[in-house]
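> starting from these lines, generate the structure:
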Amino acid sequence: MMVSRKEVVRAARAWIGTPYVHQASCRGAGTDCLGLVRGVWRELFHGEPEIIPNYSRDWSEAEGREELWTSARRHLTEKPRESLALGDVILFRMKEGCVAKHLGIVTQTGPSACFTHAYSGHSVIESPLSAPWRKRIVALFEFPRS
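This is a model prediction of the structure:
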């Protein structure tokens, strides 16, 4: 099955307005940033690649382990950060010296680049990929192409 970048964008945008709920992944009812990526995966590939264990809001920070980055590498294709394209999954480090633990999906490229994401205190929204967000990017991935 071939998944197009436009299909990824369409699936991600369908989640806009879903309330933020930690550890959830149910379009329209609640999700966090990982739940958004999981939900898009489920729609595109008809299931999840692995069972996600419970995680706290400060997951893997105390140990300093890059759990989210490691998991993304198991299921997505890592690519150079400079090669941003529609449908890519972006991994962010929100604070210097902390583990990377925020995800978004690129929904527009070019000078008006945007990404869809969920974070505490907000629903799923489409945000400009502004300079403050760009400086937090630590990795870029694409969904499997087949």
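> drop to CA atoms for contacts and neighbour counts, all remaining ones
Fine.
> select the longest helix from the chain.
The residue-count maximum for a helix in the chain (DSSP state H) belongs to helix 33-45.
> for that helix, buried residues please.
For helix 33-45, a neighbour-count test (16 or more other C-alpha atoms under 10 Å) marks 33-41, 44-45 as buried.
> nearest to Val89, of those?
Nearest to Val89 among these is Val37, at 7.9 Å by C-alpha to C-alpha.
> any idea how far Trp15 is from that closest one?
Relative to Trp15, Val37 is positioned 10 Å away (criterion: C-alpha to C-alpha, to the nearest Å).
> also Arg42?
From Arg42 to Trp15 the distance is 13 Å (C-alpha to C-alpha).
> which neighbours do those two have in common?
Between them, Arg42 and Trp15 have no joint contacts when contacts are counted by C-alpha atoms under 8 Å, 6 or more residues apart in numbering.
> would you state the helices of the chain in chain order?
Assigned helices in the chain, in chain order: 5-13, 33-45, 67-75, 131-134 (criterion: DSSP H).
> right, and those helices - which one's nearest Tyr119?
Nearest of those to Tyr119, taken as C-alpha to C-alpha: helix 33-45 at 6.3 Å.
> what angle do helix 5-13 and that closest one make with each other?
Orientation of helix 33-45 against helix 5-13 (axes from the mean of the first three to the mean of the last three C-alpha atoms, to 10 degrees) gives an angle of 130 degrees.
> angle of helix 33-45 against helix 67-75?
Our comparison of helix 33-45 with helix 67-75, counting by the same axes, to 10 degrees, yields an angle of 10 degrees.
> could you also give me the structure for this second sequence? I'd like to compare it with the first:
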Amino acid sequence: MSEQVPWPVIEARRWIGTPYVHQASVRLAGCDCLGLIRGVWRARLGAEPTRVPAYTRDWAEPQGDERLWRAAARYLRSKSLTDACAGDVVLFRMRPGAVAKHLGILSTQCERPAFIHAYSGRGVVESPMSIPWQRRVVACFAFP
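A predicted model of the protein is given here:
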């Protein structure tokens, strides 16, 4: 018996191939990693709970402000990393000591851990959750 694919994974996969466009959130036209999460939210939950202010590519790195982490904790349901499962949103810290500023949605490919995300030069893709990516995960959240 195969497991049912969670709705966030089904919706995020509809976005695969969307080009990377900083601050955008329109399926097939363009999005960044936050835009993907916003689009998945709108597809299932309706209007976004707040307007997302303009943001730079470096987020709040110079100030060391975990702005994205706080926003995720406010609008999504925090989970333990050990309880992470397909459909959950994961937050990545791209470099030790830097603020967490990349998001993805957990999935599986051929029964192996994977995640769907958007990044510069690639757009929305489904990537294996390799050891280097696993090491960067700092938080997990579920859609409400």
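> after superposition, what is the TM-score?
Here the TM-score for the pair of chains, by TM-score structural alignment, normalised by the length of the second structure, is 0.94; 141 aligned residues with a C-alpha RMSD of 1.5 Å.
> closest one to Phe92 of the first structure among the helices of the first structure?
If you check each of those against Phe92 of the first structure by C-alpha to C-alpha, helix 131-134 wins as the nearest, at 7.9 Å.
> circling back: tell me what the longest helix of the first structure is packed against?
Using 3 or more C-alpha pairs under 8 Å, 6 or more residues apart in numbering; DSSP states H and E as the contact criterion, the secondary-structure elements in contact with helix 33-45 of the first structure are helix 5-13, strand 25-26, strand 102-108.
> turn the ones you listed into CSV, including mean neighbour count.
CSV is the format used below for those (neighbours: other C-alpha atoms under 10 Å):
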stretch, mean neighbour count
helix 5-13, 19
strand 25-26, 20
strand 102-108, 25
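> count the neighbours of the closest residue to Tyr55 of the second structure other than its chain neighbours for me.
Setting aside the residues directly before and after it, Tyr55 of the second structure is nearest to Gln23 in space (C-alpha to C-alpha, 6 or more residues apart in numbering), at 7.3 Å. Residues lying near Gln23 of the second structure (other C-alpha atoms under 10 Å) number 19.
> same deal with Ser127 of the first structure?
By the other C-alpha under 10 Å criterion, the neighbourhood of Ser127 of the first structure contains 17 residues.
> quick one: it and Tyr119 touch, right?
No: using C-alpha atoms under 8 Å, Ser127 of the first structure is not in contact with Tyr119, being 11.2 Å away.
> superpose on the second structure and give me the mean offset of the longest helix of the first structure.
Taken against the second structure, helix 33-45 of the first structure registers an average deviation of 0.3 Å after superposition, with mean C-alpha distance after the TM-score superposition for the first structure.
> next, the angle from that helix to strand 102-108.
Using the same axes, to 10 degrees, the interaxial angle of helix 33-45 of the first structure with respect to strand 102-108 works out to 50 degrees.
> and Trp15 of the second structure, how far from Phe115 of the second structure?
Trp15 of the second structure sits at a distance of 13 Å from Phe115 of the second structure (criterion: C-alpha to C-alpha).
> what do you get for Cys85 of the second structure?
For Cys85 of the second structure relative to Phe115 of the second structure (C-alpha to C-alpha), the value is 10 Å.
> touching both of these two, which residues are there?
In the contact map built from C-alpha under 8 Å, 6+ apart, the residues linked to both Cys85 of the second structure and Phe115 are 106-107.
> quick one: which of the two has more around it?
Relative neighbour count places Phe115 above the other of Cys85 of the second structure and Phe115, with 26 against 19, counting by other C-alpha under 10 Å.
> which ones are touching the residue nearest to that one when sequence neighbours are not counted?
Leaving out its chain neighbours, the residue that sits closest to Phe115 of the second structure by C-alpha to C-alpha, 6+ apart is Leu106, at 4.2 Å. If you count contacts by C-alpha under 8 Å, 6+ apart, Leu106 of the second structure has them with 9, 85-90, 113-116.
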